[in-house]
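Chemist: could you look at this predicted model? Sequence included:
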Amino acid sequence: MCGIVGVYYPDAELAPRLAYYALFSLQHRGQESAGLASYDNLIRYKKGMGLVTEVFSDEDFDLLAGRSVIGHVRYSTTGLSRIENAQPFVVKSKAGFIAVAHNGNLVNYTLLRNQLENEGRVFTTNSDTEIITQLLSKFLLGNGDVINALENLNSVLIGSYTMTMLVDDTLIGYRDPVGFKPLCVGELDDGYIICSESCAIDALGGKFVRDVEPGEAVIVRDGEIEFQRIAESKRRATCIFEYIYFARPDSIIDGISVYEARTQMGKILARESPVDADYVSAVPDSGITAAIGYAEESGLPYMESLIKNRYVGRTFIMPAQTLRELSVRLKVNVVRGNVEGKKIVLVDDSIVRGTTSKRIIEMIKNSGAKEVHVRIGSPPIVAPCYFGIDMKTREELIAANHTVEEIGKIMGADSLAYLSLSGLLEAIKKAGGRKDYCLACLTERYPVPVPGEIYDSPS
């Protein structure tokens, strides 16, 4: 998950504010910590725990004045949820001032850290982003060339690593060779923005330029922008969960409208798993778009059965199970008058652990619903993610340990059905997509080598 931003703007006082508002637009990608780093003869930075609005005050932008700025909102996978692991990471070396904001997860984190420690490197955190920062400094020190440094990074990193970086006043965006995580570029009046999702460009009134291709870098020096091919790969493997859950529906990722993809998921789900009911409802917010598609295809009306408290964050991306369970009770409330005596199709985007879904179904039934039929706009999640989603073990994944019928009974649903894998890929294709995505959590086949897992080697 995580959201990253890079802004170049000639007005040094305005640039960090633009980066702040871009981060605010990406808050859905991470809520544990936020940070900004800017360059003005040296790198200054501010980061803290909590939401973007909680971390920064108006006085901070005077400190952060600089034409080149990067930012990060964090959701932890590698590295504990604490201030030491907040990003961007900043170092000063003989190669210059370096700052890195990273979205992704390194599979070979432990190996790389051991190698660097054997070289005498000292670490202050347990985040894999610090590994990347140290390596970037090392490779820049070798010859000082950003392109060569990125090429050297590619030769040693395994996993997902989309980044925005500062090397002194040079702003860099980079997307790993298989393109796990999204990255795009927008043009501002007199500058540029590099960010995880196009919704951040829209928020600043910018003009979308294009997506950064896998293995490609975008470099902004003194207001001039260039795209540079760094690495080639035999495959692309964009995370399918960007379209299922992570991205904002108004974003366009790799030319695909997230809203259209989710609508198609709902339509295909309705064809695959129809049910006799009074109306279609959604688990807000991430299930809404698929529910609209389901209602349109099925001919059933769409109605709200749950109202979300907008000031409670996403329960899935909260790090502790006890916090997730508490959050469910605060997150949504039932519209009792809409559910009493009704047969409801309840659409959600996915089921990971099942605890949130179970609690929501219980709340709806306790409010008088006659039947609750759950429909999920993605296939069952049966394998862990090693590339930046907090799904680390099969033990915590309900679909890895139970059949669909068992899951339905555990959650208290009158029926449960998932979108098929072929239906998911058809939905993405109808929205303008390709066929090359990371489906590892759905298929147990991984696009890069992971110890102990099946490697889906490209032909």
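Modeler: Nice, thanks for sending it over.
Chemist: please count neighbours and contacts with C-alpha atoms only from this point.
Modeler: OK.
Chemist: which residues in the stretch 251-400 of the chain form strands?
Modeler: 252-253, 256-257, 279-282, 306-308, 332-334, 343-348, 371-376 (DSSP state E, counting those that start in this stretch).
Chemist: so which of these is nearest L106?
Modeler: strand 252-253 (22.3 Å; Cα to Cα).
Chemist: need the residues that contact the closest one.
Modeler: Residues from elsewhere that reach strand 252-253 (Cα atoms under 8 Å, 6 or more residues apart in numbering): 182, 197-199, 211, 258.
Chemist: element containing the nearest residue to L63 once chain neighbours are set aside?
Modeler: Closest residue to L63 apart from its sequence neighbours, by Cα to Cα, 6 or more residues apart in numbering: R44 at 7.1 Å. If you go by DSSP states H and E, R44 is part of strand 43-49.
Chemist: one more to weigh against that first structure:
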Amino acid sequence: MLAEIKGLNEECGVFAVWGHEDAAQLTYYGLHSLQHRGQEGTGIVASNGEALHIEKGLGLVTEVLQEKQFERLQGHAALGHVRYATQGDGGYENVQPLLFRSQSGGLALAHNGNLVNAHALKHQLEAQGSILQTTSDTEVIAHLIKRSGSLPLHDRIKQALPMLKGAYALVLMTEEQMFVAQDPRGLRPLSIGKLGDAYIVSSETCAFDVVGAEYIRDVEAGEMIVLDADGMYSDRFAAPIQRTMCSMEYVYFSRPDSNIDGINVHSSRKRMGKELAVEAPIDADVVTGVPDSSISAAIGFAEQSGIPYELGLIKNRYVGRTFIQPSQELREQGVKMKLSAVRGIVEGKRVVMVDDSIVRGTTSKRIVRMLKEAGATEVHVRIGAPPIKNPCYYGIDTSTKEELIAGSKSVEEIRELIEADSLAFLSVEGLEEAIGKRDNTIKHGYCQACFTGSYPTEIYPSTLHPHDKEEAKL
């Protein structure tokens, strides 16, 4: 994925193992398969039944976790995390898992999502004497659990979780237990698998395949799963509300080989491309997708339209991140280093360029120009999702409407800005139909707030950017 130049980043990925002698090593491989969900920091906490040990740092999984670290990560259980910063900055102290120690033992936490009432909870906790060590909303969860006093940890967690508002796929671990929880609307994916007698927890099912685990089921909305020496059992901390899984998990964030609620991501993206070809047909010579997340939709568009699919754009996978470059000129050069147009495919051709989204428009403009510089006579842009008009408060780094091009411009204005010969987006109805096909039925609802502005939870004013407070539909 071209997260650094496309402008969308998902907050993080969680992977955990319970009951395996090589828990930390398995977690390493699981995190590596979830690297697309966060590239800023990573860490692993391991338990040997008596103590918790942590290794974490800023950077990619292969950069942070070296062989020497695993000499200290011994035990039957491990909790890992890859992070992209949205709530809180990208400093070391915010890298997860977070580990807290007290006289009663250790507690490690890792979560995917974003709490929309984090600011309100922090003010409340500080007023009661809590001292927060990070700017991450994840720390709030630990303080709420600890505040419940002398109750058993299981009960303290059940009391704390209903106070959280927003999206959270959460894993907590002590020396002797692991707790897995999903918010009452199930906004983020989280699944349980099994490897022999060991249990595996992952943000995406693709990680099960990597470590050789068998998928069991998804964690249900409002459910808390407990893993300990007696095995696995399920409890509830909240009544389930209609699940509203984030639509962008299917459109962009999840790997094509993952399944979410039994729906394969690659297949759903192909259907998006087919729906797009029906809604916005065009006379052209070749179809190409922007690597990597748009290739499935491009294949679907080609199949439906009868226009041949070609590799008109190639991604270079061995280039550093362009956002660290010091000037705009060098950043644009970095885009060309990451992505190249194949002149032999696009020269003299009318090209349909399929992408998954347009956030700020700058990257789309560069790619359209790149194709035309390679000889494309026309470039028709087709987007396999509706226009992103509204900020996300559940763990995607689109925090203000001001930075979203579709928030203030029409489709025609966007087309002119990106210099395309034509531009069309998939409709909201077409997206839902493409995602939800499972035995020809819609399984449940989806969060489409970034497209429609209708949020599935209350959005607290302290969460909003000042530009958006008057416009948000609360």
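Modeler: Received it, and whenever you're ready, just let me know what you need. Since this is a predicted model, take the numbers as computed values, not measurements.
Chemist: how about the residue nearest to L63 of structure 1, what's its partner in structure 2?
Modeler: With TM-score structural alignment as the criterion, R44 of structure 1 lines up with H53 in structure 2.
Chemist: so what's the residue count around its match?
Modeler: 18 (other Cα atoms under 10 Å).
Chemist: and for K56 of structure 2?
Modeler: Neighbours of K56 of structure 2 using other Cα under 10 Å come to 23.
Chemist: how about L313 of structure 2?
Modeler: Using other Cα under 10 Å, L313 of structure 2 has 22 neighbouring residues.
Chemist: hang on, isn't it packed against V290?
Modeler: Yes - between L313 of structure 2 and V290 there is a contact under Cα atoms under 8 Å: 6.4 Å.
Chemist: all strands in the stretch 151-300 of structure 2, in order from the N-terminus.
Modeler: Using DSSP E, counting those that start in this stretch, strands in the stretch 151-300 of structure 2 cover 166-173, 178-182, 191-195, 198-202, 214-218, 223-228, 231-236, 244-246, 259-260, 263-264, 286-289.
Chemist: ok, which of the ones you listed comes nearest K274 of structure 2?
Modeler: Across the strands of the stretch 151-300 of structure 2, K274 of structure 2 has its closest neighbour in strand 286-289 (12.3 Å, Cα to Cα).
Chemist: show me what that closest one is packed against.
Modeler: Other elements packing on strand 286-289 of structure 2 under the criterion 3 or more Cα pairs under 8 Å, 6 or more residues apart in numbering; DSSP states H and E are helix 295-305, strand 350-355.
Chemist: could I get these as JSON lines with distance to F15 of structure 2?
Modeler: Formatted as JSON lines, these follow (distance: least, Cα to Cα, whole Å):
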{"stretch": "helix 295-305", "distance to F15 of structure 2": "26"}
{"stretch": "strand 350-355", "distance to F15 of structure 2": "29"}
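Chemist: need those in CSV (columns: mean neighbour count).
Modeler: Listed next are these as CSV, based on neighbours: other Cα atoms under 10 Å:
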stretch, mean neighbour count
helix 295-305, 26
strand 350-355, 27
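Chemist: nearest to V251 of structure 2, of the ones you listed?
Modeler: Of those, the one closest to V251 of structure 2 (Cα to Cα) turns out to be helix 295-305, at 9.0 Å.
Chemist: which residues sit against that closest one?
Modeler: Contacts for helix 295-305 of structure 2 (Cα under 8 Å, 6+ apart): 256, 266-267, 269-278, 281, 287-289, 308-309, 353-356, 384.
Chemist: mean deviation, it versus structure 1?
Modeler: By mean Cα distance after the TM-score superposition for structure 1, the fitted helix 295-305 of structure 2 averages 0.3 Å away from its aligned residues in structure 1.
Chemist: which bit of structure 1 covers that helix?
Modeler: Against structure 1, helix 295-305 of structure 2 falls on residues 288-298 (TM-score structural alignment).
Chemist: what does stretch 257-268 of structure 2 give?
Modeler: The aligned range for stretch 257-268 of structure 2 is 250-261, by TM-score structural alignment.
Chemist: likewise stretch 177-194 of structure 2?
Modeler: The aligned range for stretch 177-194 of structure 2 in structure 1 is 170-187, by TM-score structural alignment.
Chemist: what's the span of the matching stretch, first residue to last?
Modeler: 17 Å (Cα to Cα, to the nearest Å).
Chemist: for stretch 65-76 of structure 2, same thing?
Modeler: End-to-end distance for stretch 65-76 of structure 2: 18 Å, by Cα to Cα.
Chemist: now that stretch, how far from the centre of its chain.
Modeler: Chain-centre distance of stretch 65-76 of structure 2: 27 Å, with Cα atoms, centre = their mean, to the nearest Å.
Chemist: and it, what's buried?
Modeler: 65, 70, 73-76 (16 or more other Cα atoms under 10 Å).
Chemist: in structure 1, which residues correspond to that stretch?
Modeler: Under TM-score structural alignment, the match for stretch 65-76 of structure 2 is residues 56-67.
Chemist: related to what we said a few turns ago, would you show me how to pick out the buried ones of the contacts of helix 295-305 of structure 2 in ChimeraX?
Modeler: Paste this into ChimeraX to select the buried members of the contacts of helix 295-305 of structure 2, with burial taken from 16+ other Cα under 10 Å:
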select :256,266,267,269,270,271,272,273,274,275,276,277,287,288,289,309,353,354,355,356,384
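Chemist: how about S33 of structure 1, what's its match in structure 2?
Modeler: Per TM-score structural alignment, S33 of structure 1 is aligned with G41.
Chemist: swap in Y109 of structure 1?
Modeler: In structure 2, Y109 of structure 1 lands on A118 (TM-score structural alignment).
Chemist: do I158 of structure 1 as well
Modeler: In structure 2, I158 of structure 1 lands on K165 (TM-score structural alignment).
Chemist: circling back to that earlier point, tell me which of the strands of the stretch 151-300 of structure 2 lies nearest to T363 of structure 2.
Modeler: strand 286-289 (13.9 Å).
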